[in-house]
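Visitor: what shape does this take:
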Amino acid sequence: MLKIWGRANSTNVKKALWAAAELDLDYDHVMAGGAYGVVDTEEFRALNPNGLVPVIEDDGFVLWESNAIVRYLAAKYGVGRLWIDDAARRADAEKWMDWASTTLAAPFVDIIWHTVRLPVEKRDPAIRARGLTAFAKALEIPERTLSGQPWLSGTEFGIGDIPLGVYIYAWMNLPIERPEFPHLAAWYERLKERPAYARSVMTPLT
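Guide: Okay, here's the model as predicted:
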């Protein structure tokens, strides 16, 4: 059986859980990271020497890095569903996965830690404001794309929607001020209609 390591409130772990849920996969979920510990044990470091989550084990195959996990699950179990056979269309969707990680991860950390995760006395309003500005500026790019197509993956939901879909849940539910992005908002409403999204992503942020 597929095994997924990682705490359920982790942005990156949610990607793996969501992909597995979209594919109706049975899996064993092992809480790890944050308050759960585990990641510094010798056993876990043998799986991922970085000591980070998520990690999956599938029939003896071990894989870490959240976007790689989503791609693997889609390729192995999602033909005709999450997986896109056409190389150009697949690459066009996959670019959003890497974009989310390289462009949104850093400002997101600033936002979530200095909004909800750090004790109030340790939160820095300047760091929070920096993250909010950078994150909102970046969202102008998918907002333009979604003005002309329903999904980041194209005409149908796919792997390209998963990373930003996780970030956007937090963005929409944190106690922050947000500029209006009507096409992103409509896309988010479509995501919320997906049972796998509700099950795997729409969970507490802390």
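Visitor: when you work out contacts or count neighbours from here on, use the C-alpha atoms and nothing else.
Guide: Noted.
Visitor: buried stuff in stretch 127-136?
Guide: Under the neighbour-count criterion of 16 or more other CA atoms under 10 Å, stretch 127-136 has Ile127, Arg128, Ala129, Gly131, Leu132, Ala134, Phe135, Ala136 buried.
Visitor: give me the contact list for it.
Guide: Among residues not part of stretch 127-136, those counted as contacts by CA atoms under 8 Å, 6 or more residues apart in numbering are Leu104, Ala106, Pro107, Phe108, Val109, Asp110, Ile111, His114, Thr115, Arg178, Pro179.
Visitor: helices - which of the residues you listed land there?
Guide: Among those, the subset assigned to helices under DSSP state H consists of Ala106, Pro107, Phe108, Val109, Asp110, Ile111.
Visitor: here is the second sequence; please produce its structure so I can put it next to the first one:
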Amino acid sequence: MLTIWGRRTSSNVQALMWCVGELALEFQRHDVGHRFGGLNTDGFRKLNPNGTIPVIQDGERPPLWETGPILRYLASAYGEDDFWPRDPTRQAEVDKWAEWAKINVAMAFTVPVFWRVVRTPEAEHDHHAIEKALTALESTLAIADAQLSEHAFLCGSCLTLADIQLGHVLYRYYDIDISRTSLPNLRRYYDTLTERPAYQTHVMISYDELRRN
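Guide: Okay, here's the model as predicted:
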């Protein structure tokens, strides 16, 4: 049984929970962070001295924090070979795209775009900054679009850990009120993800509580 700390509207928690759902793992999740608070308590700081989410504990094992290592742990402990290959060369290929998605896509979207559009009052929107951030983001997403012109998923014909790191960002990217460039392969890929039950349950959820009016 996994114990998970983190609110369901956190994008990092969504990546974790989608992975948990795909691996069909049993879990108990505790809402902490944002309107729930709890990150600065002594109890939580013992789990993660950084005071950030997500955090997991797998049975009696020590707590884990930081999304990337958590995902790699779950994939190594519970994933099939197609999801997280045991062969070092194939695993590195998946890990390469996973890290690329986290650093170059998720980080380029969450604060530069999502926070400016959703978590900033509309009257305070910096439209020039949003457009500039979108141009940079979509230049990076074009790399994924090219990769997806040859594969159903980022690393081939099967969902892998790399798709968890890229795909969880796409729900909000396609849902928020912005102008988007045409990336047909990425859109086809996203539409495929939306048919997955674990994606629907853990990623395609309301973020209204994060809005600033």
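Visitor: now for the buried residues of stretch 127-136 of structure 1: which two are most distant?
Guide: Taking CA to CA, the two most distant members of the buried residues of stretch 127-136 of structure 1 are Ile127 and Ala136; they sit 14.3 Å apart.
Visitor: do a quick rundown of the helices in structure 2.
Guide: Assignment of helices within structure 2 using DSSP H yields the ranges 11-22, 42-47, 67-78, 88-100, 107-109, 116-117, 127-148, 161-175, 184-193, 197-202.
Visitor: in JSON lines, list those along with distance to His34 of structure 2.
Guide: Converted to JSON lines, the helices of structure 2 look like this (distance: least, CA to CA, whole Å):
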{"stretch": "helix 11-22", "distance to His34 of structure 2": "12"}
{"stretch": "helix 42-47", "distance to His34 of structure 2": "14"}
{"stretch": "helix 67-78", "distance to His34 of structure 2": "17"}
{"stretch": "helix 88-100", "distance to His34 of structure 2": "26"}
{"stretch": "helix 107-109", "distance to His34 of structure 2": "19"}
{"stretch": "helix 116-117", "distance to His34 of structure 2": "17"}
{"stretch": "helix 127-148", "distance to His34 of structure 2": "24"}
{"stretch": "helix 161-175", "distance to His34 of structure 2": "18"}
{"stretch": "helix 184-193", "distance to His34 of structure 2": "27"}
{"stretch": "helix 197-202", "distance to His34 of structure 2": "18"}
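Visitor: winner for burial among these?
Guide: Between the helices of structure 2, the one whose residues have the most neighbours on average, counting mean count of other CA atoms under 10 Å, is helix 11-22 (a mean of 23).
Visitor: what range in structure 1 matches that helix?
Guide: Taking TM-score structural alignment as the measure, structure 1 aligns residues 11-22 with helix 11-22 of structure 2.
Visitor: now the ones in helices among the contacts of stretch 127-136 of structure 1 in CSV, with distance to Asp24 of structure 1?
Guide: What follows is those, written out as CSV (distance: CA to CA, whole Å):
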residue, distance to Asp24 of structure 1
Ala106, 31
Pro107, 32
Phe108, 29
Val109, 30
Asp110, 34
Ile111, 32
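Visitor: quick one: the residue of structure 1 most remote from its centre from Trp113 of structure 1, how far?
Guide: Each residue of structure 1 has a distance to the centre, and by CA atoms, centre = their mean the biggest one is for Glu121: 28.4 Å. Taken as CA to CA, to the nearest Å, the spacing of Glu121 of structure 1 relative to Trp113 of structure 1 amounts to 12 Å.
Visitor: what does Glu131 of structure 2 align to in structure 1?
Guide: In structure 1, the residue matched to Glu131 of structure 2 (TM-score structural alignment) is Ala129.
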